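Asker: Sharing a sequence plus its predicted fold:
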Amino acid sequence: MSEVVYITTEPSDRIQVKGITQTPDLIHPQLIESVDAIKGRQFRVSGPIPKGACLLIDSPYAIIPVVDEPAHNDNLICSNPACNRQAPRHIRTPCPNACIPDVTWCDSTCRDADSLRHGFECAWLKRYAGTIRSKWSEYDFGMLWVIVRLLAARHCQLHEVGVAESTGHWKPGWSGIESLCGSEETWPHDKVRSWSVLVKKYLRSSPALPHEMTADRVLHLICQEEANSFGLYPRETGHFPVPNPPVDRGEQFAAAVYPTAAMANHSCLPNIIHKADDKGRMVFTASRDIYPGEECCISYFDLTQYSDLTSRREHLRKSFRFVYLKETYYIALYHNTTYD
């Protein structure tokens, strides 16, 4: 029998960016965390939830844009983590050091408010972005940039906020990142070896990247990030039954790591739809009535792209390394939900 841990809402220790007010996260009072002996942490509800109810709004601890030709793409998001809104190219403000075109802000106010966080990543981006993209891959660059932004958020939290981490069950901030599933043992050895090489080449603590963490800890962080990242799309993921005619979720524009939303497990019969709002916050909404004790699940992929059970099982096996046990129950050995 699963152990159920009841959770109370706690104030978040979000990155405080000068001049910017961030909206607090929302956690439905009936949403609880439970621990399953096989699947690990999961969401359940302690009372009835009506269709359409908002269960969770979770701000990203790190987010990166994922767009082609960023200098000319209107879907590029503001780099200020308190904003994350799309920054049309005719009004955006670029990095004064011209690190990479993927970094931009809505205006000078957002840029100035983000100076501490971007100062952590700027030299690293200018030095390594082109090399990683040309010698490795766009995917590897995106993965490493998410890690750098996780470290940048931690840097801001430690050096600017000065607020003690929460000791409750609902873990925000860096404590939430440290609680994410994923380790070297859950990934193929060749993949872990490749990541280890990337860490040694590009993510060691240095004046250009002063995180003061060991290479082994950064490698572990990659294993966690790769098992928990979300892709951000313009439309919802997880409508079930699939509408007729089907409407896909659109083209990905960002990837992010959410300390709380990452607890959600996958189901091919999800009862939660998810979509990022215009601030990059992940929003979970009940797609049907949910009864007390039920697990709240999302779909890790676009159900309109995989319409039959066979194709879904194969996609889960190949892309997410799931083991199929019975009709609606899967175990994730390891998975990758990021910028694909």
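Answerer: Sure thing, it's come through.
Asker: switch to C-alpha atoms for all contacts and neighbour counts from now on
Answerer: Noted.
Asker: any idea which element the nearest residue to Tyr324 once chain neighbours are set aside lies in?
Answerer: Beyond its immediate neighbours in the sequence, the residue positioned closest to Tyr324 (C-alpha to C-alpha, 6 or more residues apart in numbering) is Tyr330, lying 5.0 Å away. Element membership for Tyr330, per DSSP states H and E: strand 329-332.
Asker: Please report how far the nearest residue to Pro65 once chain neighbours are set aside lies from Val323.
Answerer: Excluding the flanking residues, the one nearest Pro65 by C-alpha to C-alpha, 6+ apart is Ala254, at 4.2 Å. Distance, Ala254 to Val323, using C-alpha to C-alpha, to the nearest Å: 28 Å.
Asker: more crowded one of these two?
Answerer: Each of Ala254 and Val323 had its neighbours counted (other C-alpha atoms under 10 Å), and the higher figure belongs to Ala254 (24 against 15).
Asker: Test my guess that the more buried one contacts Ile63.
Answerer: Yes - with contacts counted by C-alpha atoms under 8 Å, Ala254 reaches Ile63, the gap being 6.9 Å.
Asker: list the residues that contact both of those two?
Answerer: By C-alpha atoms under 8 Å, 6 or more residues apart in numbering, Ala254 and Ile63 have no common neighbours.
Asker: Would you mind measuring from the closest residue to Glu295 other than its chain neighbours to Ala286?
Answerer: Leaving aside its sequence neighbours, Glu295 sits nearest to Arg44 (C-alpha to C-alpha, 6+ apart; 4.2 Å). When C-alpha to C-alpha is applied, the distance between Arg44 and Ala286 equals 12 Å.
Asker: Structure two is appended below for comparative analysis:
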Amino acid sequence: MPQDTINVNLTHQALDIKHINYYQPLLVYKCSKIKVNASTPKVKILNLNINSFTKQIDALEKEGSNDQDAFDKEKAYLKKAIQAFFSAGEQGLRSVKLLIYKEGTESKEIKNQLQENRYTFVVLINTYKDNTDGDDGLTVYKDDYTHFKEDKHFFVFATKESEIKELFKDNTNSKTKIIVIHSKKEEHLHLRFISKYLHEASIFHSTNPYGLKFSGMNPITDSGEITKLRKANINFYSLLNETGLDGVMAFKEGVTLEGTAIDELFTYHYIKYELTFELIRVWNVNNRQNSKLSALQLDGKKDNAYTTAIECKLKSFIDKGILVSYSDL
């Protein structure tokens, strides 16, 4: 095959690009006392839904014979986290997969799940700690992130900090698709956010997360803290009008750690994969002819099956309100 041929797995059903989970996230929890599978991969996977998640978490077993009290508290904490995810009811997602692991190296299974199920968003739940006002997810997962990091996916972290102190404080790791959300104690704002945002995006993809509203949240009103959060590109919950004149609370700023609007980057991601799928589809229909990309006539002088397919797909994006217009191919 030519070196510049499309490189894609066309036989493994689990990797079929048609089954990308744009609007279903993968939740990840690094546990302390919860028992996981004894055999590799040493993880526990739960397929949760809004009606049965309580029973499923109650059924989790303890690792070892000691620390029953700590185990009970951890289960209660995890239950509240999932409850926060489902708190929007009909206005949020109603089912989700949760992956629980303990040992750092076992976090490699996260990457396997991403390859098999093609999740677009991965949301990391902070490990339970007693007597704290929350934690910094960038610290909790800093040593494990290297096992599952992948630039094609969005990773959502929660932090109690007003600045970036770990993992992404330098340029070692890409910030492009990293979303950090300020959340204290058991608010789990990042879980509330992803559930409501992806539910709305599944209805109309070009949903703007800025301004989303959540119940049971305490807004940040300190101007100094808000300034720090904005400077660090950490999302937070505050008054829509920060002078406090209207009293309306809202999610801000709706950006990645790099400062790009989440909905804009998510839309580019969606368009890229949908167009890739369309090209592969045409390639298969044409018995994989003209697979050598450099041989294609993409200069606009003459249409071919590929350019026509792309143009039809772009037109459908305009009809759906995802694109406003596009320039010549």
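Answerer: Yep, it's here. Please read these numbers as outputs of a predicted model, since none were measured by experiment.
Asker: what TM-score do we get after superposing?
Answerer: Here the TM-score for the pair of chains, by TM-score structural alignment, normalised by the length of the second structure, is 0.32; 186 aligned residues with a C-alpha RMSD of 6.9 Å.
Asker: returning to what we had before: how many residues are close by the residue nearest to Tyr324 of the first structure?
Answerer: The local packing count at Tyr330 of the first structure equals 20, with neighbours defined by other C-alpha under 10 Å.
Asker: Then Lys191 of the first structure?
Answerer: Burial of Lys191 of the first structure is recorded as 11 neighbouring residues (other C-alpha under 10 Å).
Asker: what helices or strands is the helix or strand containing it leaning on?
Answerer: When elements are defined using DSSP H and E, Lys191 of the first structure is found to belong to helix 189-202. Using 3 or more C-alpha pairs under 8 Å, 6 or more residues apart in numbering; DSSP states H and E as the contact criterion, the secondary-structure elements in contact with helix 189-202 of the first structure are helix 215-228.
Asker: just to revisit the earlier point, and the residue nearest to Glu295 of the first structure, how many neighbours?
Answerer: Other residues near Arg44 of the first structure number 24, with proximity taken as other C-alpha under 10 Å.
Asker: Check for me that it belongs to a strand.
Answerer: Yes - residue state for Arg44 of the first structure (DSSP: H, G, I helix; E, B strand; the rest coil) corresponds to a strand.
Asker: was I right about it contacting Leu31?
Answerer: Yes - because the distance of 6.0 Å satisfies C-alpha under 8 Å, Arg44 of the first structure is recorded as touching Leu31.
Asker: just to revisit the earlier point, any idea how far the residue nearest to Glu295 of the first structure is from Val323 of the first structure?
Answerer: The spacing between Arg44 of the first structure and Val323 of the first structure, counted by C-alpha to C-alpha, is 22 Å.
Asker: any idea how far Asp72 of the second structure is from Lys79 of the second structure?
Answerer: Between Lys79 of the second structure and Asp72 of the second structure the distance is 11 Å, computed by C-alpha to C-alpha.
Asker: again with Gln83 of the second structure
Answerer: The span separating Gln83 of the second structure from Asp72 of the second structure equals 16 Å under the rule C-alpha to C-alpha.
Asker: Name the SS class of the nearest residue to Ile63 of the first structure once chain neighbours are set aside, please.
Answerer: Sequence neighbours aside, Ala256 is the residue nearest to Ile63 of the first structure in space, at 4.1 Å (criterion: C-alpha to C-alpha, 6+ apart). For Ala256 of the first structure, the secondary-structure state derived from three-state DSSP is strand.
Asker: Of all the residues in the longest helix along the first structure, which ones are buried?
Answerer: Assignment by DSSP state H gives helix 115-135 as the longest helix of the first structure. In terms of neighbour count (16 or more other C-alpha atoms under 10 Å), helix 115-135 of the first structure has its buried residues at 116-118, 120-125, 129, 132.
Asker: Turn those residues into TSV, including distance to Glu138 of the first structure.
Answerer: Rendered in TSV, the data for the buried residues of helix 115-135 of the first structure read as follows (distance: C-alpha to C-alpha, whole Å):
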residue	distance to Glu138 of the first structure
Leu116	26
Arg117	23
His118	21
Phe120	21
Glu121	18
Cys122	18
Ala123	19
Trp124	16
Leu125	13
Ala129	9
Ile132	8
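Asker: and which of those residues is nearest Ser175 of the first structure?
Answerer: Nearest to Ser175 of the first structure, judged by C-alpha to C-alpha, of the buried residues of helix 115-135 of the first structure is Arg117 at 18.5 Å.
Asker: Contacts only, for that closest one.
Answerer: Counting by C-alpha under 8 Å, 6+ apart, Arg117 of the first structure has contacts 152-153, 155-156.
Asker: Against Val197 of the first structure, how distant is it?
Answerer: On the measure of C-alpha to C-alpha, Arg117 of the first structure and Val197 of the first structure end up 26 Å apart.
Asker: Leu151 of the first structure too?
Answerer: Look at Leu151 of the first structure and Val197 of the first structure: by C-alpha to C-alpha, they are 18 Å apart.
Asker: Neighbour count: these two, which is higher?
Answerer: Leu151 (25 against 12).
Asker: For my notes, confirm that one occurs in a helix.
Answerer: Yes - under three-state DSSP, Leu151 of the first structure falls within a helix.
Asker: Distance check, it against Trp105 of the first structure.
Answerer: Relative to Trp105 of the first structure, Leu151 of the first structure is positioned 20 Å away (C-alpha to C-alpha).
Asker: and if you look at His315 of the first structure?
Answerer: From His315 of the first structure over to Trp105 of the first structure (counting by C-alpha to C-alpha), the distance is 36 Å.
Asker: who has more neighbours, those two?
Answerer: In this comparison of His315 of the first structure against Trp105, neighbours counted by other C-alpha under 10 Å, the higher total goes to Trp105 at 28 against 15.
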